[in-house]
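In: Next come a sequence and a model predicted from it.
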Amino acid sequence: MKLISTFIIGLIFGIGITVGGMANPAKVINFFDVAGTWDPSLLLVMVSALVVTAVGYYFVLKRPHPVFEDVFSLPAAKQIDLPLIAGSTAFGVGWGITGFCPGGSIPALGLAIPDPFIFVGSMIVGITLAKFLRGRNAFKTVKTHN
């Protein structure tokens, strides 16, 4: 049942990303082009996602535990550190240059064009490199203002 619910949730997410235009790199790049061909329609998609997430967290976290697990798996870190800044920067630069974010790139694989495959491959390399560097303690924690 856990596998089936995971599949259904992923399918709904992929359909939402696709219908919202987040799997279309041209639409995403136009959203970032505020001085040119700005397309504000993705702002509605992002705000809608934030509202749904906030409502979902409000109700779900009132439960004693998740449906298929014993405890909720929530991030414990509260500080802004170098890995967070580096990851956020890589995410933003990659999204702005390619028009793909990780969530939008997976459904875009179904388009059978090379761009999302290149992006996902590069993303996997980046994740692997980050894990390697973290394992070698290359990222030292740098505390900044919260």
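Out: Nice, I can see it.
In: Please count neighbours and contacts with C-alpha atoms only from this point.
Out: Fine.
In: so which helix or strand takes in residue 73?
Out: When secondary structure is defined using DSSP states H and E, no element contains residue 73, which sits outside every helix and strand.
In: mind listing the helices for this protein?
Out: 2-19, 25-32, 41-60, 82-98, 102-108, 114-135 (DSSP state H).
In: I'd like to know which of those lies nearest to residue 74.
Out: Shortest distance between residue 74 and these, using C-alpha to C-alpha, is found for helix 41-60: 11.1 Å.
In: Pull the residues that contact stretch 42-59.
Out: When contacts are defined by C-alpha atoms under 8 Å, 6 or more residues apart in numbering, stretch 42-59 is touched by residues 20, 21, 22, 28, 31.
In: For the first one, give me its contacts.
Out: Residues counted as contacts of residue 20 (C-alpha under 8 Å, 6+ apart) are 42, 45.
In: one more time with 10 Å
Out: Remark: with contacts taken as C-alpha atoms under 10 Å, 6 or more residues apart in numbering, residue 20 is in contact with 14, 27, 41, 42, 44, 45, 46, 104.
In: what about versus this one:
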Amino acid sequence: MFNIIATLAGVLFGYGLALSGMVSPGKVVGFLDITGNWDPSLAFVMGGAVGVTFIAFRLLLKRPHPIFGDKFHVPTRQDIDSRLIIGAALFGIGWAVGGLCPGPAISSLAYAEPKILTFVLSMVVGIFGAKILFPASR
């Protein structure tokens, strides 16, 4: 049952990305181009997502366990270390250069464009490379 719910959530997320136009790297580049032809639409999509998450987390985390799971998997660490800073910087650089982050990149695979495939393959190599170079020690 968990896999069905996860798949439905992923499809809904992908549909939301496509509906909002966020699978287009041009949208991200337009948002980051504050000195040129700035496109603020990404800020509205992010704001909506943050608002829904803010409310939903407060309601859902009051439950003893998730509806389709046995426990919530929430981060417990609150410190900021070099791995977090470096990871965030690499994510931001990849987002700015490629115009995509992981969710929209995977959704964009449906377009079968070589540059998106290259982006996703690079992302997968980076994920596995990080797991090899920096195994979870905590």
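Out: All right, it came through fine. Remember, it's a predicted structure, so these values are computed and weren't measured experimentally.
In: TM-score of the superposition?
Out: Once the chains are laid over each other, their TM-score by TM-score structural alignment, normalised by the length of structure 2 reads 0.94; 137 aligned residues with a C-alpha RMSD of 1.4 Å.
In: coming back round to it: can I get the contacts of stretch 42-59 of structure 1 in TSV including distance to residue 97 of structure 1?
Out: What follows is the contacts of stretch 42-59 of structure 1, written out as TSV (distance: C-alpha to C-alpha, whole Å):
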residue	distance to residue 97 of structure 1
20	19
21	17
22	14
28	10
31	12
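In: Generate CSV for the helices of structure 1, with mean neighbour count and distance to residue 74 of structure 1 as supplementary columns.
Out: Below are those laid out as CSV (neighbours: other C-alpha atoms under 10 Å; distance: least, C-alpha to C-alpha, whole Å):
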stretch, mean neighbour count, distance to residue 74 of structure 1
helix 2-19, 13, 18
helix 25-32, 20, 29
helix 41-60, 12, 11
helix 82-98, 14, 16
helix 102-108, 20, 19
helix 114-135, 14, 20
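In: mind putting these in a markdown table, distance to residue 75 of structure 1 included?
Out: What follows is these, written out as a markdown table (distance: least, C-alpha to C-alpha, whole Å):
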| stretch | distance to residue 75 of structure 1 |
| --- | --- |
| helix 2-19 | 20 |
| helix 25-32 | 28 |
| helix 41-60 | 14 |
| helix 82-98 | 12 |
| helix 102-108 | 19 |
| helix 114-135 | 17 |
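In: Of the ones you listed, which is nearest residue 72 of structure 1?
Out: When the helices of structure 1 are compared for distance to residue 72 of structure 1 using C-alpha to C-alpha, the nearest one is helix 41-60, at 9.7 Å.
In: With structure 2 overlaid, report how far that closest one is off on average.
Out: Comparison of helix 41-60 of structure 1 with structure 2 after fitting gives an average deviation of 0.6 Å (mean C-alpha distance after the TM-score superposition for structure 1).
In: My read is that residue 119 of structure 1 contacts residue 91, right?
Out: No - contact status for residue 119 of structure 1 versus residue 91: not in contact, 11.6 Å apart, counting by C-alpha atoms under 10 Å.
In: Now the common contact residues for the two.
Out: 100, 101, 102.
In: How about the contacts made by the closest residue to the second one other than its chain neighbours?
Out: Put plainly, it is residue 101 of structure 1. Closest residue to residue 101 of structure 1 in three dimensions, ignoring its sequence neighbours and counting by C-alpha to C-alpha, 6 or more residues apart in numbering: residue 95, at 5.2 Å. The neighbourhood of residue 95 of structure 1, defined by C-alpha under 10 Å, 6+ apart, consists of 25, 28, 29, 32, 89, 101, 102, 104, 119.
In: Dump those residues into JSON lines; add distance to residue 59 of structure 1 as well.
Out: Formatted as JSON lines, the contacts of residue 95 of structure 1 follow (distance: C-alpha to C-alpha, whole Å):
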{"residue": "25", "distance to residue 59 of structure 1": "33"}
{"residue": "28", "distance to residue 59 of structure 1": "31"}
{"residue": "29", "distance to residue 59 of structure 1": "34"}
{"residue": "32", "distance to residue 59 of structure 1": "33"}
{"residue": "89", "distance to residue 59 of structure 1": "31"}
{"residue": "101", "distance to residue 59 of structure 1": "27"}
{"residue": "102", "distance to residue 59 of structure 1": "26"}
{"residue": "104", "distance to residue 59 of structure 1": "26"}
{"residue": "119", "distance to residue 59 of structure 1": "35"}
